[in-house]
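J.: Next input, structure requested:
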Amino acid sequence: MAEQTDTAPRATSNRSTTPGSDSFKQYISSNWAERTDVLPPARDEAAFAAERRARLSAKYPGKRLIIPAGRLKQRSNDTDFPFRAHTVFSYLTGWGSDSEPGAVLVLEPVAESESESESESGAGAAGHDAALYFRERAGRDSDEFYANPEIGEFWIGPRPSLAQVAADLALTAHGIADLDAVLEAVDGDTLIIREADPELTALVDARVAAAVIEAQDEAALPTIAFSPASGEKEEVDESAQLEQDLSEMRLVKDEYEIGQMRLAIAATAAGFDDIIRDFARITAHERGERLVEGVFNSRARADGNAVGYDTIAASGPHACILHWTRNDGPVVPGDLMLVDAGVELDSYYTADITRTLPVSGTYSPEQRMIYEAVREAADAAFAIVRPGIRFREIHATAMGVIARKTAEWGLLPVSAEEAVQPQNQQHRRYMVHGTSHHLGLDVHDCAKARREMYLDGVLEAGMVFTIEPGLYFQPDDLTVPESFRGIGVRIEDDILVTPTGAENLSAAIPRTADDVEAWVSAAGALNGRSL
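T.: I've put the predicted structure just below:
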């Protein structure tokens, strides 16, 4: 019998009834059908992931790069949150919702003589060999497969073999025990994605420090770079630089990523349809917001992996709370229902859409006026999107409309022209958030990119981001008419920069006040609901 494997970290041995007799172990390890592993063809994303690794390899010649998937995170006691691999790991491997906790991708630099020809290991570049390390399924001669509730197949279902994963991802695959040899070789030229796996990061840090001390030469010291801002030399954290570079690589999406975004948005559109069709049940429940959340989550699980972020189901004055995720209030006819939600696919790409719906099927005059003002801001921002403009211009354009509208309504102590000046900004009382953020594997994608590449960056074809202006009039805001108080409106769409302009990927989801009313009313009529 193979050597006994470790039990799950939080296994509750004090209440375990798993048999431990030799006769049981002998019986449970025998008379199993032979496993006949069918090797899958490489998944569609494999070639794109290889190209991404090639670009990364070119940026880091001679550096060993360690990219962990991360580990299961405790929810409570001996239960864990559903596993989601680190974004960078997924980006560089193509492994999404079926990825294995504890897996690690390593890009090992090859000797100069070896780098003259293309690597055949799946790195997609001559500068590094790429290999994936993960805990392969246990054999039936081990107690792991029946006694370990964290990874045992009796508990969580079939797990892949090395050969299956290697074929699926077009990557060399090794058992997790083989990672020890990589860690033994860690030196001052080793970088790791630090936040993915704190335990592994601490181990790598210790070995890097030991290698630096042992080397006692100039090459082992921290990299020194010139800081234009201070005019002085400053120490650079190369691992932080690695994370920054990977964020900036993801600013422009490849063909596969754009296709996934389209699918995520289509699934999200279906989720909004589901919500509207269920308004009768939703409005009848004392915590109707919870039902909105549940209906959308059902679609996310049916058509994807999960929701890309906690659904905001904000009815009435809750719509004025920007990140309302408690979702425990009623959905009252006559109020607006702000739904900010996105389906995350098995590839981890997510949509991020907001629509503000009239629960009764029609907007009141004030609701319509505010809604159409927000749409005007969104449309104005969309109209300027094209390669070559700066990202910040999108926000400035939307804010110009918000300032003009709030000034026209007599809400500002200054003119719209004065309000938009940096030293004023009174109109921002009614919209304190930004207008746009990049979107992809993360709902707030590419977050570690430099300011000059993000907010001050120049748009390029292939970028995907949101446009999401809003107006929020708090229930106790004495600067606005009483009829405005408690009204919150946001309209959010997902935008693709094209070579000549932009495409609103979510334009098929009704946006104008007239179209939204028709959408809600049609769903109500279909279900025999009185509007």
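
J.: For the rest of this, base every contact and every neighbour count on C-alpha atoms.
T.: Noted.

J.: Please list all residues in contact with the spatially most central residue of the chain.
T.: For the chain, residue 442 is the residue whose C-alpha lies nearest the centre (CA atoms, centre = their mean; 2.1 Å). Residues in contact with residue 442 (CA atoms under 8 Å, 6 or more residues apart in numbering) are 87, 308, 348, 349, 350.

J.: Does anything pack onto the helix or strand harbouring residue 132? Which helices or strands?
T.: Following DSSP states H and E, the helix or strand that holds residue 132 is strand 128-134. If contacts are counted by 3 or more CA pairs under 8 Å, 6 or more residues apart in numbering; DSSP states H and E, strand 128-134 sits against strand 104-109, strand 172-175.

J.: Next, the buried residues of the following helix or strand past the shortest one.
T.: Using DSSP H and E, the next helix or strand after strand 172-175 towards the C-terminus is helix 179-184. Under the neighbour-count criterion of 16 or more other CA atoms under 10 Å, helix 179-184 has 179, 183 buried.

J.: to the chain's geometric centre, what's the distance from stretch 236-252?
T.: Average the C-alpha atoms of stretch 236-252, do the same for its chain, and the two points are 16 Å apart (CA atoms, centre = their mean, to the nearest Å).

J.: One more: stretch 331-340?
T.: Distance of stretch 331-340 from the chain centroid (CA atoms, centre = their mean) equals 26 Å.

J.: For it, which residues meet the burial criterion?
T.: 331, 332, 333, 334, 335, 336, 337, 338, 339, 340.

J.: just so I have it, where are all the helices in the stretch 201-350 of the chain?
T.: 238-249, 255-277, 279-284, 288-303 (DSSP state H, counting those that start in this stretch).

J.: Need the ones you listed in CSV (columns: distance to residue 63).
T.: Formatted as CSV, the helices of the stretch 201-350 of the chain follow (distance: least, CA to CA, whole Å):
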stretch, distance to residue 63
helix 238-249, 10
helix 255-277, 27
helix 279-284, 55
helix 288-303, 39
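
J.: would CSV of the ones you listed with distance to residue 487 and mean neighbour count be doable?
T.: Formatted as CSV, the helices of the stretch 201-350 of the chain follow (distance: least, CA to CA, whole Å; neighbours: other CA atoms under 10 Å):
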stretch, distance to residue 487, mean neighbour count
helix 238-249, 36, 18
helix 255-277, 20, 20
helix 279-284, 18, 18
helix 288-303, 16, 22
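
J.: Minimum distance to residue 204: which of those helices has it?
T.: For residue 204, the closest of those is helix 238-249, at 11.5 Å, according to CA to CA.

J.: returning to what we had before: so can I have a markdown table of the helices and strands packed on strand 128-134 showing distance to residue 479 and mean neighbour count?
T.: Output for these, formatted as a markdown table (distance: least, CA to CA, whole Å; neighbours: other CA under 10 Å):
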| stretch | distance to residue 479 | mean neighbour count |
| --- | --- | --- |
| strand 104-109 | 55 | 22 |
| strand 172-175 | 63 | 20 |
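
J.: If we ignore the residues flanking it in sequence, what's nearest residue 317?
T.: Leaving aside its sequence neighbours, residue 317 sits nearest to residue 486 (CA to CA, 6 or more residues apart in numbering; 4.2 Å).

J.: Would you do the same for the sequence below? I want to compare the two.
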Amino acid sequence: MDTPAPGEQPGGQPLEERGDNRSQRPSSESFKAFMSSQWGAEPAELPERDAVADHAARRRKALSLKFPGERLVIPAGPLKVRSNDTDYRFRAHSAFAHLTGLGLDHEPDAVLVFEPTDEGEGDDGGNHHATLYFRPLAGRDSEEFYSNARYGSFWIGERAGLDEISASHGISTADASGLEVAVTKDAGAVEIGGTRIRLVREVDLNCDALVDTSRINTGVALEASDALDAELAAACSELRLRKDEWEAGEMRKAVDATLKGFDRAMGELARAVAHQRGERVLEGAFFANAREEGNDLGYDTISASGNNATTLHWIRNNGRVNEGELLLMDAGVEVDSLYTADVTRTVPVSGSFSPVQRKVYEAVLEAADAAFEAAKKPGAKFADLHATAVEVLAKNLDAWGVLPVSLEEALSPEGQQHRRWMPHGTSHHLGLDVHDCAQAKRELYLDAELEEGMCFTIEPGLYFKKDDLSVPEEYRGIGVRIEDDILMTAEGPVSLSAALPRTADDVESWIQSKLGEAGQRG
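T.: Predicted coordinates:
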């Protein structure tokens, strides 16, 4: 990797202070003049309006109507240091992405500010005028253009400027140098005529400090403000509970790319068996697909063979993949718009389930199918999906003689013994975050009726750890989860991931065909 030239570092620390032993960039005036000259003309035409722009404008208006007279501050977040002077790839905060329509690497350090107007006099008839503040890249006549390894386009490539973002995404833009005034002007207690600020916190520490300092200086109580900020965060989550038409299309793209990734990974199953870190062979195959077909992974892939599949968040993926075991893969592709899928399949490494593996698998499949059917019922609530799935699982555990109490007692609020082997929820909302809308109020999430536009998972499982002496030995070391992504439509629930094999017979046929293809390749 190229060594960056002196430039700006996180927290404002110049790289010169610790990088002069690496960099030998000339500093003469003649060199500066040469580096800034003889560059081709930059494109003069502005980009066309992006398809997401109108949808993002409607989302901003919906949020605006909830908080008349208040200034709203939604940061994208800064770049995050991975190691010394190298950063992780930038990924904007989901609330910011949802309200602007910006994905990919737009725009580190950007902040969206909703400035209150007279009611109904704001953007699109809302109560605010929204402005996106960000730092445009330095022009080629600037030394920063070639000397700043974090923000100079010579190093990181071109990014859209103020006019380009305004044209493509239909939002007012301004240089980040004006952010402090925009956030703090006229701020203060509402009781004395000041403007109340609400902030999406813990996204950008500089924004937190700016708003908190303003509150302290104007006598606004910080503890009370924390509650107001939490209400804004909840509103941003709740705004994503129902996907619009554009978002539904992005979810379909994410799922389609994810299914390709699963098929690609299973094509490497034979090589995984032969490798000492076979789980990572499969993880790597899926990741390659995610980068080719989308922006990145939606979350760290779980590639778990044998007993590792009983660890719910197994992301080390450093184990062997052994014949005779089950392999559980939980993975999702995040597309360029930052929407992600979340799919799980459990497959027999050798191509065929053993009798006990098939018994556990089909119990989980029965629970998943029952939850899907529950979603079809008029007036069904989100929480009903979990209740339906675990009832099916508990009945199977009872039939196998695993439950230590009666089925009735296990299903009672005071019992729940079945949760030893199914400890997680059956469903969660899905979208910009893999666990989307997580800050929404309970009555709008768990206790809400399923509505058109909601996108969620159905993912029951059973996990019998190898050292679990409460179950017969034949079950130990078996972990099974089946997860599909569901979109509620006007006609009812639709499984976006239904094309990926699910029944035990179809899964066996799929894996056998992949093992056969690998054998033909030699």
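
J.: now for the helices and strands packed on strand 128-134 of structure 1, which one comes closest to residue 529 of structure 1?
T.: Residue 529 of structure 1 sits nearest to strand 104-109 of all those, at 53.2 Å, using CA to CA.

J.: matching residues in structure 2 for that closest one?
T.: Under TM-score structural alignment, the counterpart of strand 104-109 of structure 1 in structure 2 spans residues 111-116.

J.: By how much does the matching stretch deviate from structure 1 on average?
T.: Taking mean CA distance after the TM-score superposition for structure 1, the mean distance separating stretch 111-116 of structure 2 from the aligned residues in structure 1 is 1.0 Å.

J.: same check, this time on stretch 508-521 of structure 2
T.: Average distance, stretch 508-521 of structure 2 versus aligned residues of structure 1 after superposition (mean CA distance after the TM-score superposition for structure 1): 2.5 Å.

J.: Then stretch 250-258 of structure 2?
T.: With mean CA distance after the TM-score superposition for structure 1, stretch 250-258 of structure 2 departs from structure 1 by a mean of 0.5 Å once superposed.

J.: Residue 467 of structure 2 corresponds to which position in structure 1?
T.: So, by TM-score structural alignment, residue 467 of structure 2 is matched to residue 476.

J.: contacting residues for the nearest residue to its match once chain neighbours are set aside?
T.: Spatial nearest neighbour of residue 476 of structure 1, excluding adjacent residues (CA to CA, 6+ apart): residue 485 at 6.9 Å. Listed by CA under 8 Å, 6+ apart, the contact partners of residue 485 of structure 1 are 317, 473, 474, 475, 476, 477.

J.: for residue 448 of structure 2, same thing?
T.: For residue 448 of structure 2, the contacting residues are 381, 382, 383, 442, by CA under 8 Å, 6+ apart.

J.: which of those residues lies closest to residue 75 of structure 2?
T.: Distances from residue 75 of structure 2 to these, taken by CA to CA, are shortest for residue 442, at 25.1 Å.

J.: what do we get in structure 1 for the closest one?
T.: Under the alignment (TM-score structural alignment), residue 442 of structure 2 maps onto residue 451.

J.: tell me the contacts of its match?
T.: Residues in contact with residue 451 of structure 1 (CA under 8 Å, 6+ apart) are residue 457.

J.: picking up where we left off before, in ChimeraX, how would I select the buried members of the contacts of residue 485 of structure 1?
T.: To isolate the buried members of the contacts of residue 485 of structure 1 in ChimeraX, using 16+ other CA under 10 Å:
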select :317,473,474,475
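
J.: Distance check, the residue nearest to residue 317 of structure 1 against residue 320 of structure 1.
T.: As judged by CA to CA, to the nearest Å, residue 486 of structure 1 and residue 320 of structure 1 stand 7 Å apart.

J.: who has more neighbours, the two?
T.: Looking at residue 486 of structure 1 and residue 320 with other CA atoms under 10 Å, you find the greater number of neighbours at residue 320, namely 25 against 21.

J.: aligned partner of that one in structure 2?
T.: Matched by TM-score structural alignment, residue 320 of structure 1 corresponds to residue 310 in structure 2.

J.: need the contact list for its match.
T.: Counting by CA under 8 Å, 6+ apart, residue 310 of structure 2 touches 463, 464, 465, 477, 478, 479, 480.

J.: same thing but 7 Å
T.: Applying CA atoms under 7 Å, 6 or more residues apart in numbering to residue 310 of structure 2 gives the contacts 463, 464, 465, 478, 479.

J.: again, but for residue 356 of structure 1
T.: Applying CA under 7 Å, 6+ apart to residue 356 of structure 1 gives the contacts 336, 337, 338, 339, 489, 490, 491.

J.: Burial check on the last one, number of neighbours?
T.: So that's residue 491 of structure 1. Using other CA under 10 Å: residue 491 of structure 1 sits among 25 other residues.

J.: aligned partner of it in structure 2?
T.: Aligning on TM-score structural alignment places residue 491 of structure 1 opposite residue 482 in structure 2.

J.: cool, the fourth one as well?
T.: Taking TM-score structural alignment, residue 339 of structure 1 has residue 329 as its aligned residue in structure 2.

J.: Not counting its neighbours along the chain, what's nearest that match?
T.: residue 303 (4.6 Å).

J.: Contacts only, for that neighbour.
T.: Neighbouring residues of residue 303 of structure 2 by CA under 7 Å, 6+ apart: 279, 282, 283, 315, 317, 328, 329, 330.

J.: Neighbours of the fourth one, how many?
T.: Other residues near residue 315 of structure 2 number 18, with proximity taken as other CA under 10 Å.

J.: That one contacts residue 305, correct?
T.: No: contact criterion CA atoms under 7 Å: residue 315 of structure 2 and residue 305 do not qualify, at 11.5 Å.

J.: that older thread, distance of the residue nearest to residue 476 of structure 1 from residue 286 of structure 1?
T.: In this structure, residue 485 of structure 1 and residue 286 of structure 1 are 22 Å apart, going by CA to CA.

J.: next one: residue 500 of structure 1
T.: 49 Å.

J.: List the contacts of the closest residue in space to residue 449 of structure 2 that isn't next to it in sequence.
T.: Nearest in space to residue 449 of structure 2, with sequence neighbours left out and distances taken as CA to CA, 6+ apart, is residue 381 at 4.1 Å. Contact partners of residue 381 of structure 2, counting by CA under 7 Å, 6+ apart, are 447, 448, 449, 450.

J.: Need the counterpart of residue 381 of structure 2 in structure 1.
T.: Using TM-score structural alignment, residue 381 of structure 2 pairs with residue 390 in structure 1.

J.: still on that earlier bit, got the contact list for the match of residue 491 of structure 1?
T.: 344, 345, 346, 364, 365, 459, 460, 461.
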